[in-house]
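> Model the structure of this input:
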Amino acid sequence: MAQYTPMIQQYLKIKSSHRDAFLFFRLGDFYEMFFEDAVKASQFLEITLTSRDGGTKERIPMCGVPHHSAANYIKQLVEAGNKVAICEQVEDPKVAKGVVKREVIQIITPGTVMDHNLLKETENNFIASVAFGEEEYSIVLNDLSTGELKGYQFRGDASMLMQEVQALHAREVILSSRVYEEIAEPLRLRFQITSSIQDESEVPGPFAHLLGGNESPLLKEACGRLFHYLLHTQKRALEHIQPVSVQHLNEYMKLDSFSKRNLELVETNRAKGKKGSLLWLLDRTVTGMGSRRLKQWIEQPLLMPEQITQRLGVVEELMQEFFVRQELRDQLKKVYDLERLAGKVSFGNITARDLIQLKHTLGSVPGIKQSLSQLKNPYSLEISEKMDLHENLFDYLERSLHDDPPLSIKEGGIIKDGYHEELDTYRDASVNGKAWIASLEQRERNETGIKSLKIGYNRIFGYFIEVTRSNLSQIPEGRYERKQTLANAERYVTPDLKEKERLILEAEEKMVALEYDLFLQIREHVKGYIQSLQELAKQLSGIDVLQAFATVSEEQRYVKPVLSGSNRVEIINGRHPVVEKVMDAQEYVPNDISLNSERSMLLITGPNMAGKSTYMRQLALTAIMMQIGCFVPADQAELPLFDQIFTRIGAADDLVGGQSTFMVEMLETRYALKKATSESLILLDEIGRGTSTYDGMALAQSIVEYIHHHIGAMTLFSTHYHELTVLESELKSLKNVYVSAIEEQGKLVFLHKVIDGQADKSFGIHVAQLAELPTGVIERAKEILLDFESNDNSPKKAVKEAEKAAEEDTQLSLFAEETRSSKKREASAVEQELKSLNLLEMTPLDAINALFKLQKKVK
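From the prediction side, this is the model:
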């Protein structure tokens, strides 16, 4: 190190402790990067790579960004999965001896961002911490911007862990060194999730109360790992982190990552965007925290009938009480992001403008409380009664802060007049001093007769009297003291002006410093309300989601579902909520769905594009909508509570993971078969299509039989293997249904109606025709199909031949068995006759004749 300059030595020493982060090293008005950081950052951020002397023969690579615009550059790096360590000057350069002391004051990572420029208003930013046992693991999920802390416990291996981390939408995951080696790279490549190492897992004392009475060793370990990582990266107290909420499996429906993706709950598969998802359809919330809460509800439907009934009751009344609902919407529009404001207070980066937003939010609460009190639903009234108005805090902010403060908290103009006596004194001196200067300017003009004379100010020279060169002769001798000469003017001062300048600047300097101190006191005072503000945020965001349910339910003609007490599904004219929304509702064909203990499996046949997948998805989405407390798209709906939903719909591969489409299909199916219970819903679409016909058909039938015999879950199974329809006669709970289509003048017309029975043929060539494949391809396909149907080698004939061969084998086996039985009977008779012969009384000739007869009988 000795070869480098002291400043570069300081940089290298700090960088050695943050090897996995870009080090933003503060030098004046810039954040500078050196060596490899500079090379990588210049390429990624597309900024100029330069160099500087560092004390060696070779110049050191360097690049930098202005500190006032650093947020945009940090955002680019963090969104790409990188970490950024912010290194600031921590001593005054005026008093520093040698190199100014610098320290890393914060490490910004994908899972710990707090700057509003780096956060999406309607989405949580989760960081996960993992503790792994022999056959189980624990995940703790935290959103640092809101303080939410959730704990999960699962059984499974590393592969299952990765799926769960993805399903929980974590941006970053904290692992022990041992687990990091195994899954960090797959998480990065397959799911674009950043991994970090933290081996210390003992829960720090200041965070112990957040665990409550939870004694799970794995959960404690995961929490400890998280807390140590947050302290290391954020380097400050984190009072806003909420007590851990353990998510029990008997309270929420389990939705794996496959099902969330296949059902397009929060984003679409193709565009990876919100539009076209269930979240997009239902999100009629008016606050950012309401939108985040809705997403959480969609991904964690309830298994608690009482809470579902409560939510449905509020939605029903809000649909009936249009004016109350509209009042709530109007008042909620004035509510700012209370969750993240509370987080900013604790984090210490809240501004005066943020606190004004907090004041406006609190000012809207009385109106919201009043609107809720007009409802008769017990749950609404309970929320209204528990809602804390925070009147004292509102009054405090109203008295202390200007309504339109500056963005910076160090420039003054934040505190209201009358709040603090000493501040008012400084303000008076400043205001009166400036008034004195204005009157002085007018007096000097009058006495000198110089109309263009003016009094100005700059930071270098302070206050001055400026006279243009053409008017210098009018200045009385000895009136002014020369201060500065310009090309076209002269600047002067007087003893009175210098004295007034001292008083004004002293007052302004003290005023700004005092305002800053007073603001810090206000911020500290608000910290005492963090927990109650977080509780208020939960209440407001929950109400926002319920009014959104009522709004969309009324617009889309949804009905209140009934919780089934007999484990059955009865849906009359059910619809796929998203498909109906994006197409003309009058063109949408609704369908009934009926499932019960005697009809728990539906085998669905019919042509491609006829609506099989839509029919399957709409049942799952209807169930999820009911279990989050929303009305559902149907004329009538009765459903049970599903503990889990498993889906295998659509084609997808995992090229990065080295898995083909068929392997992904099998893995998703395996997951369903291993995890499903009799209270689950299973949706399987075209299982077995990724392999040969006979392999696929055998797998499909075996899977259907396994679900029927060993799981007993309600199941929708769509297939093109028409041969499987014979299972209806073999499996008592399986029923055939098909999506109808008709052929008119050689054209295929989809009716999109699901009815009992089985499709009589496939329509693959017709679908290809609808897709406008070249005419030559279509005609040739028809010829080949006719050839298959008439040729002994056609797949259909092959199946029939296989069936015939099997039947012949059976007949031969029966014949052979009968022959063996006959021979056994004959052998038994010969044995009896042989035993009855008295060989001692027979002549040799008699014995030979008897043996000859017996031999004839057994041949």
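> going forward, measure contacts between C-alpha atoms and count neighbours the same way
Noted.
> How about the contacts made by Arg353?
Asp404, Pro405, Pro406, Leu407 (C-alpha atoms under 8 Å, 6 or more residues apart in numbering).
> what's the answer for Val90, then?
Applying C-alpha under 8 Å, 6+ apart, we find Val90 in contact with Val100, Lys101, Arg102, Glu103.
> If we use 6 Å, what do you get?
Lys101, Arg102 (C-alpha atoms under 6 Å, 6 or more residues apart in numbering).
> From Pro590, how far out is it?
Val90 sits 67 Å away from Pro590, going by C-alpha to C-alpha, to the nearest Å.
> now swap in Val314 and tell me
27 Å.
> who has more neighbours, the two?
When neighbours are counted by other C-alpha atoms under 10 Å, Val314 comes out ahead of the other of Val314 and Pro590, with 25 against 19.
> From Gln326, how far out is the more buried one?
14 Å.
> one more to put side by side:
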Amino acid sequence: MAKIVDTPMMVQYHEIKAQYPDAFVFYRLGDFYELFEDDAILGAKILELTLTARNKNSENPVPMAGIPHHAAQNYIDILVDQGHKVAIVEQMEDPAVAKGMVKRDVVQLITPGTKMLGGAGADKENNYLAALRPNGNDLAMAYIDLSTGELKATTIGNFNDVIDELSSLEVKEVVLRKDDELTIKHQVANQLGERGLVISWQSDVTANATVSFLTQPLTSIAETETTAMLLNYIFDTQRRNLDHIVPATSYERLTYLKFNQDTRSNLDLIENTRTKKRAGSLLGLIDETKTAMGGRLLKQWLLKPLREQQEIEKRLDLVQAFQNDFFTRGALQDDLKSVYDLERLAARAAMGTMNARELVQLKKSLLAIPSIKTTLSATEGVLYDAGDKLDSMVDLAGLIDEAIVDDPPVSVREGNIINDGFDEKIDTYRRVLTDNQKWLAQLETDERKVTGISSLKVGYNKNFGYFIEVTKANINKLEPDRYERRQTLTNAERFVTPELKAHERLIIEAQAKRTEREYELFVTIRERLKANISRIQKLARLVARLDVLASLADVADNRRFVRPTFTSHNMIAISQGRHPVVEALLGSGEFVANDVMLDEDNAMQLITGPNMAGKSTYMRELALIVILAQMGSFVPAEQAELPIFDQIFTRIGANDDIAMGQSTFMVEMAEANLALREATAHSLILFDELGRGTATYDGMALAQAIIEFLDAHIHAKTLFSTHYHELTALADRHDSITNVHVGAVEDDNGELHFLHQIQEGPADKSYGIHVAALAGLPRELINNATTILSHLESDDVVTDHQLVQQSVTSEKHDESQQVELFNVDAVDSETEKVLEHLDKLDILNMTPVDAMNALNDLKKLRKK
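Predicted structure coming up:
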């Protein structure tokens, strides 16, 4: 069989594809981008394209799918959003003058981490691309948002913290060093890939002046090398000017309040865990920002609250100043509504992708700054100082206003973007065009008069130029040879004259020169902006900060938040604290507020009470108040005195991680282990129903051991909710442990009513059967369960005092002895069978039907 020989075009395609084997190659052919071979087959499926073939009639047709170049961005976004890369191949020379095969090359590689976000739904989101390199036992990490130029670096001690930082930043793509591939491929790349991250590889390259400048602020060699690798990857893939990237800054994770992805999810910080939407989250509640960059900054503050009290107080001072001056805040926010995304506009100017409409957006944004400065200059103190720092940039705003029309077209190469009077040459060309248009109109009038044909018209067609059109019904009225025939239509004939040809040349020449001159001036103005990008970016940061602080003041006013105070005595004193999201969902006056009091002598609360009564809400509201306070926000309470926390740990909810091979109980123990190993006396720990994922004896033993370990070794502020009522006796042995419970009352009809109020002391019982009744379980089942519970409670049970004496931390305790709930030796054989059967039940994993069957089995055992 003869060897298949590629055409020159396919040879060129294969050479490019070999350089980008993991990317879809969009190969430009005329007005289309074409996909070939495997790219075409997969691309047609993902993008719902028609799959065709090149050389259909040959023995080996090449699969092919095409995309119009003007609609390519939508298709690129679909592929990139699904984790793919797209290499854009353009013609590098004019096909009309090219000799042989037209030269083509990749002009940009678009990846999940380099996609330029923007527009509705994405304007308040960052799109970070990260890079990692091992540094001894640590990992150096750098990340960048190409759409804003933000560039940061850090060093992280262990891989789990790296994963958590990547999750917090919502990174979609990670760059690794190609030369490290053999040593870290299985350790890092595979684990990142399992979590859905796109992995890219970059070889080391010689440092250049740009990389050296951008990494100069970094002092760590590892961070410098990692950042340089990230920048080289950006330069290699984007192949365009990136002057908007700001010099890198290094940060320490420990300078911020630390909490992991589980805590972010448990507290619904960024999105509602159930719906996966911003609505129903803390961010959704407090985001009253008016600008895209303000929205992004607010999210960053929420994810990285501060630990430096002085910096927190600076933010709180401005929030309070805005809250105290309603009219200044309102005027500022009205002006902010006119401010577009300065960060991303600056980036587009640097990369040469800014169009005239975006120039107008920048102008409108800059024209709002003098008004903002005037508003703030009428105040005193911190608001005046904040306004004084703003650069009005009247020079750039004036330039754009003078040069660019108010409503320019999207395309910058078709003219009509420069104002009259800005450039003499453009004005001259426009006069020529205007004069010729008048001449054409006069020509039409004169020819109608001379020929007597009232329907005669002078028109234009881009393929045939200017013409005189006469309907065929009137052709006989024309003098012979008056016009030169140019085109025949079904119902008309089109003609030209020497004079019309001459004016056509003048018009086309003037249009071409005008369009060319307008584009030149537009590029000149854009270059002027590029020279001032650092000014625009600084202004953007200051405006975003004002936007966030005014937003927080709005929230404080509208939702009755108060300014928190910070104490060095490691004391929590919250009066009438509230869960802000739950309160908003319930409506005004329906949420029951609670006090939270913990000090140096009382570090832990054991919380008991029925399900659905509000234990988890009480725990979560404390964490949210801490996060809000340390990000520089007022908090939902009547009064709040807090220490500065270093970390927050949560174990809330019953979740498994099947993908990583972890059961619900394993996840529970892993999260508990993280807290026990990393928490300090300055941490906040929230443990909700710890130990419930296993058998009763095991769960209670572990819960008690964890409580006593926290009390003996860590001394962190801890809220520990439990249904193991026997654990409440620990408060008698440990001075730092206090019992509280969520109040509930049972009416004369046996119905349970939740008070949602935290009260001192332990709950008298769990009310589990009452909650089951509220859930709608069959009445027969509820009655049966009540009977069984009565029998169990009537038997001799180990007292609370006896349980505590069995503490695993007690010197008298036999470590091999199982903590017992019931004194089995004191019951009869019939009850013993019931208890043994009951002990084998896995309540957490039972369906309602399973529960009914289990209760029926217990009933049968009791009757035997």
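> Map Gly111 of structure 2 across to structure 1 for me.
In this structure residue 111 of structure 2 is Thr, not Gly. For Thr111 of structure 2, the aligned position in structure 1 is occupied by Thr109, per TM-score structural alignment.
> Leaving out the residues flanking it, which one is nearest to its match?
Lys83 (4.5 Å; C-alpha to C-alpha, 6 or more residues apart in numbering).
> What does the one you found correspond to in structure 2?
That one, Lys83 of structure 1, aligns with Lys85 by TM-score structural alignment.
> for its match, what are its contacts?
Here Lys85 of structure 2 is in contact with Ala23, Ile110, Thr111 (criterion: C-alpha under 6 Å, 6+ apart).
> and Tyr229 of structure 1, what element?
Assigned by DSSP states H and E, Tyr229 of structure 1 falls within helix 217-234.
> what's the average distance of that helix to structure 2?
Here helix 217-234 of structure 1, set against structure 2 after superposition, deviates by a mean of 1.2 Å using mean C-alpha distance after the TM-score superposition for structure 1.
> so whichever strand or helix holds Glu504 of structure 2 matches what in structure 1?
If you go by DSSP H and E, Glu504 of structure 2 is part of helix 498-530. Matched against structure 1 by TM-score structural alignment, helix 498-530 of structure 2 falls on residues 495-527.
> same check, this time on stretch 274-289 of structure 2
Counting by TM-score structural alignment, stretch 274-289 of structure 2 corresponds to residues 270-285.
> Ends of that stretch, what's the gap?
End-to-end distance (C-alpha to C-alpha), stretch 270-285 of structure 1: 25 Å.
> So what touches that stretch?
Glu264, Leu265, Val266, Glu267, Thr268, Ser291, Asp544, Val545, Ala548.
> Equivalent analysis for stretch 441-457 of structure 2, please.
With contact meaning C-alpha under 6 Å, 6+ apart, stretch 441-457 of structure 2 is reached by Val458, Ile468, Glu469, Val470.
> Go through it and flag the buried ones.
For stretch 441-457 of structure 2, the neighbour count (16 or more other C-alpha atoms under 10 Å) marks Leu443, Glu444, Glu447, Ile453, Leu456, Lys457 as buried.
> Pick out the most distant pair among these.
Using C-alpha to C-alpha, the two most remote members of the buried residues of stretch 441-457 of structure 2 are Leu443 and Ile453, lying 13.1 Å apart.
> For the counterpart of His18 of structure 1 in structure 2, grab the count of nearby residues.
Counting by TM-score structural alignment, His18 of structure 1 corresponds to Tyr20 in structure 2. Tyr20 of structure 2 is flanked by 16 other residues according to other C-alpha under 10 Å.
> what's the spacing between Tyr20 of structure 2 and Lys115 of structure 2?
17 Å.
> next one: Glu621 of structure 2
From Glu621 of structure 2 over to Lys115 of structure 2 (counting by C-alpha to C-alpha), the distance is 37 Å.
> repeat for Leu440 of structure 2
49 Å.
> before we move on, back to that, and the match of helix 498-530 of structure 2, what's buried?
Those would be 497, 500-501, 503-504, 507-516, 518-520, 522-523, 526-527, for stretch 495-527 of structure 1 by 16+ other C-alpha under 10 Å.
> Now that stretch on structure 2. Mean distance?
Compared with structure 2 after fitting, stretch 495-527 of structure 1 deviates on average by 1.0 Å (mean C-alpha distance after the TM-score superposition for structure 1).
> which residue packs closest to the counterpart of Ile404 of structure 2 in structure 1, ignoring adjacent ones?
Taking TM-score structural alignment, Ile404 of structure 2 has Leu401 as its aligned residue in structure 1. With sequence-adjacent residues excluded and distances taken as C-alpha to C-alpha, 6+ apart, Leu401 of structure 1 is closest to Ile415, at 4.7 Å.
> host element of the counterpart of Met660 of structure 2 in structure 1?
Met660 of structure 2 maps onto Gly657 in structure 1, with residues paired by TM-score structural alignment. For Gly657 of structure 1, there is no host helix or strand (DSSP H and E).
> Give the buried residues for the helix or strand containing Arg190 of structure 1.
In this assignment (DSSP H and E), Arg190 of structure 1 forms part of helix 177-191. Residues Tyr180, Ile183, Ala184, Pro186, Leu187, Phe191 are the ones in helix 177-191 of structure 1 that count as buried (16+ other C-alpha under 10 Å).
> Against Leu226 of structure 1, how distant is the closest residue to the first one other than its chain neighbours?
Counting by C-alpha to C-alpha, 6+ apart, Ile197 is the residue found nearest to Tyr180 of structure 1 once chain neighbours are left out, at 6.8 Å. Relative to Leu226 of structure 1, Ile197 of structure 1 is positioned 10 Å away (C-alpha to C-alpha).
> same deal with Val90 of structure 1?
Distance from Val90 of structure 1 to Leu226 of structure 1, by C-alpha to C-alpha: 27 Å.
> One more: Gln43 of structure 1?
32 Å.
> do the same with Thr194 of structure 1
For Thr194 of structure 1 relative to Leu226 of structure 1 (C-alpha to C-alpha), the value is 15 Å.
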